[in-house]
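Sequence and predicted model, in that order:
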Amino acid sequence: MKIGCPTEIKPQEFRVGLTPGAAQEAIAHGHDVLIQAGAGVEAGFEDAAYQSVGASIAESAEDIYDRSDMIVKVKEPQATERKMLNEGQVLFAYLHLAPDPEQTKDLMASGCTAIAYETVTDANGGLPLLAPMSEVAGKLAPQMGAWALQKANGGRGVLVGGVPGVNPAQIVVIGGGVVGTHAARVAAGMGARVTVLDRSLPRMRYLDDNFGNSFRTLYASQANVADLITQADMVVGAVLIPGAEAPTLISKADLATMKPGAVLVDVAIDQGGCFETSKATTHEDPIYEVDGIMHYCVANMPGAVARTSTIALGHATMPFMLAIADKGWKQACEDDPHLLNGLNIHAGKLTYFAVGKALGLDVTSPQMALKTA
């Protein structure tokens, strides 16, 4: 199979879909790998590193799309990229379709087969291709929230860890999954007083058993959320419904109950955001203010640490990428129901029910898509 990796063009997206190591593995399996010139430079991988393992360098994205059977990316294809997709081509990337009707429409019109990293599952019910970026985003969230809390950036002027005789920041993390756990660990390590809210009693027991008194847990009832945000200097939104639009956790009206200059960090912004006042921002212009509350809503947070993120993502995606290349997407999905869960679009049809529900579109089951492919 011919595997193509274009340069990411989303603003301030510095990651790359294939590391030289992943390219080397694919070539060892008998596949051809085509990398767009400069695609890996921002993540610390020069073109020569790819050429040294046998990959070819293409000067343009058009060349990548024209010559490749499978496109491996990080972020969802932008409008100009979607126009270059070909019928029957496999797209393997983060897609986040639920809040993005235009992308969904374009991918369906292209006739491609789109497999989304964020909906591939594992035997434990986890999301193995989302997890490494959730870990990165979770660890970044308190760090970026601390920056937004600085007075010069519009925040309350509160030091997260405090100093002797002065209270540290109070940080509320809504959601105790991968993002929330890593956010809480880092926030607690910075010296903050941290509360993690979740609705899963087993998950809260897990957090208590593993992290003890590092941070406290509390059931995520509406009353508890409403109470805690009035005390918070920072709130991290870390709730995920796989493949679906994120639920609204804090309304615009709730902002009036918060401390002026408090910070909301919305890690769920890729799925539409979990605060009513959230809108996607970029690393270039990451924060904005609504009713005195600072919002940090960067849609590709892990792109800020591109090298770490690229390597971590490459480790997770490589086995699935190789299975698709070795067997073809159909056989790979027939052999692995967890990879099949990643199938979002095939031959003009939507194949992921949560996206269909969010966008009001008809859905064909992925199993039916396999039968008719």
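Thanks, I have the structure now. Numbering: from 1, shown residues only.

contacts, neighbours, all on C-alpha from now
Fine.

Please identify the buried residues of the helix or strand where Ile311 lies?
Counting by DSSP states H and E, the element that carries Ile311 is helix 306-327. For helix 306-327, a neighbour-count test (16 or more other CA atoms under 10 Å) marks 306-314, 316-318, 320-326 as buried.

for stretch 84-101, same thing?
For stretch 84-101, burial by neighbour count (16+ other CA under 10 Å) applies to 84-87, 89-101.

and if you look at stretch 357-365?
For stretch 357-365, the neighbour count (16+ other CA under 10 Å) marks Ala358, Leu359, Val363, Thr364 as buried.

Same check on stretch 158-168?
By neighbour count with 16+ other CA under 10 Å, stretch 158-168 contains the buried residues Val158, Leu159, Val160, Gly161, Pro168.

For Glu102, see how far away the residue located most distally from the centre of the chain is.
No residue in the chain sits farther from the centre than Gly165, which is 38.8 Å out by CA atoms, centre = their mean. Between Gly165 and Glu102 the distance is 53 Å, computed by CA to CA, to the nearest Å.

do Ala93 as well
Per CA to CA, Ala93 is found 17 Å from Glu102.

again with Gly138
28 Å.

Run through the helices of the stretch 201-350 of the chain in chain order.
Assigned by DSSP state H, counting those that start in this stretch, the stretch 201-350 of the chain shows helices spanning 201-211, 222-231, 306-327, 329-335, 337-340.

ok, structure two:
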Amino acid sequence: MLVAVVKELKQGEGRVACTPENVRKLTDAGHKVIVEKNAGIGSGFSNDMYEKEGAKIVTHEQAWEADLVIKVKEPHESEYQYFKKNQIIWGFLHLASSKEIVEKMQEVGVTAISGETIIKNGKAELLAPMSAIAGQRSAIMGAYYSEAQHGGQGTLVTGVHENVDIPGSTYVIFGGGVAATNAANVALGLNAKVIIIELNDDRIKYLEDMYAEKDVTVVKSTPENLAEQIKKADVFISTILISGAKPPKLVTREMVKSMKKGSVLIDIAIDQGGTIETIRPTTISDPVYEEEGVIHYGVPNQPGAVPRTSTMALAQGNIDYILEICDKGLEQAIKDNEALSTGVNIYQGQVTNQGLASSHDLDYKEILNVIE
């Protein structure tokens, strides 16, 4: 199987889907690997480093001729022309956010494997490290954009406690998963107060136990509680993600209007559509805009801003799956590995993820029925 590592085209995206170390694992297993020129530069990996591990450096067009194309994010619209029948595209594709790319993949007969929908032992194991990074960085961005020069309230989120008692900011975090706890931990490290809004009762108990000695309040998620708590936020971070599907707009414009002027609103799951009515995708180079008097931060690829760390994390997670696909062939790998099967969103043009199908009102096929 010919495997290609392509350079990301998304603005500000410095990650690469495969490290030189992982290229060596593939070539040692007898697989041919091609790497697009400068694909790893943003993460600190030179072309020479890949060549030393057995890869051939190629052009963008040549990379897309591969049987298995390994990416970080969804293909850019300029890359749709390279899709070919039975080609496998691997990455954090977030296909629920774009019907156009799904229809193009269906038309050509592409197989799309989305790392964010791979579930193992009840957990999104490949997404978790990226969620952790996005959560931590969101807390930092909230502090940064709270400053007056960025249009924020002009507050120092830490407060001041040297001979005076100026309280820190309040972070309201919507959702209680990996991204949320990582955001909360950074906010607590900044001496901020944290409110977490969570739906699941078992998770609420877990969070209450986890933060029993900290300045954290855990609130049951209801529309009424959300509307009440968002008014307290100096920084509001939404972490809600529904695997494979586009989430509902739970944070309404009216709720945003009720927020403090100059407060900061961040949606970590904007790459899947987001849960905030007033949010839209932004970029790492132009990350914020003001609406309803609130600073909106809608960067969909936050880990791309810290590519060295992020690349090492995602590469550790994906290599075993990629090796299994290459060693066994995709069909057998899917049959042998239930977790891998959960990542197959489209198989040879057929939608095999129920959340994705419902997001775009498309026919759904169970993956094991399709390949039998």
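Good, I have the coordinates. On a predicted model such as this, the values are computed, not experimentally measured, just so you know.

follow-up on the earlier one: identify those among the buried residues of stretch 357-365 of the first structure that sit within helices.
If you go by DSSP state H, those have Ala358, Leu359 in helices.

contacting residues around Pro260 of the first structure?
Gly155, Arg156, Gly292, Ile293 (CA atoms under 8 Å, 6 or more residues apart in numbering).

about what we covered before: Throw the buried residues of stretch 357-365 of the first structure into a markdown table and include distance to Arg216 of the first structure, thanks.
Compiled in a markdown table, those are given as follows (distance: CA to CA, whole Å):
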| residue | distance to Arg216 of the first structure |
| --- | --- |
| Ala358 | 33 |
| Leu359 | 37 |
| Val363 | 41 |
| Thr364 | 43 |
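
Which residue numbers in the second structure does stretch 78-91 of the first structure align to?
Counting by TM-score structural alignment, stretch 78-91 of the first structure falls onto residues 76-89 of the second structure.

Stretch 324-344 of the first structure too?
Against the second structure, stretch 324-344 of the first structure falls on residues 325-345 (TM-score structural alignment).

Which residue in the second structure aligns with Leu140 of the first structure?
Counting by TM-score structural alignment, Leu140 of the first structure lines up with Arg137 in the second structure.

Report the inter-axis angle for whichever helix or strand that match is part of versus helix 307-328.
If you go by DSSP H and E, Arg137 of the second structure is part of helix 127-144. Counting by axes from the mean of the first three to the mean of the last three CA atoms, to 10 degrees, helix 127-144 of the second structure points 160 degrees away from the direction of helix 307-328.

so how far does whichever helix or strand comes after helix 127-144 of the second structure sit from its counterpart in the first structure?
Of the helices and strands lying after helix 127-144 of the second structure in sequence (DSSP H and E), the nearest is strand 170-174. Mean deviation of strand 170-174 of the second structure relative to the first structure after superposition (mean CA distance after the TM-score superposition for the first structure): 0.5 Å.

Can you name the residues in contact with strand 170-174 of the second structure?
For strand 170-174 of the second structure, contacts defined as CA under 8 Å, 6+ apart pick out 157, 180, 183-184, 187, 192-198, 229-230, 232-240.

try 6 Å this time
Here strand 170-174 of the second structure makes contact (CA atoms under 6 Å, 6 or more residues apart in numbering) with 192-197, 233-239.

and if you look at stretch 20-32 of the first structure?
So stretch 20-32 of the first structure is contacted by Met1, Lys2, Tyr50, Val53 (CA under 6 Å, 6+ apart).

swap in stretch 183-200 of the second structure?
The contact list for stretch 183-200 of the second structure (CA under 6 Å, 6+ apart) reads 135-136, 139, 158, 168-176, 215-221.

List the residues that contact Leu314 of the second structure.
Going by CA under 6 Å, 6+ apart, Leu314 of the second structure touches no other residue.

Now check Gln170 of the first structure against the second structure: what is it aligned to?
In the second structure, the residue matched to Gln170 of the first structure (TM-score structural alignment) is Thr170.
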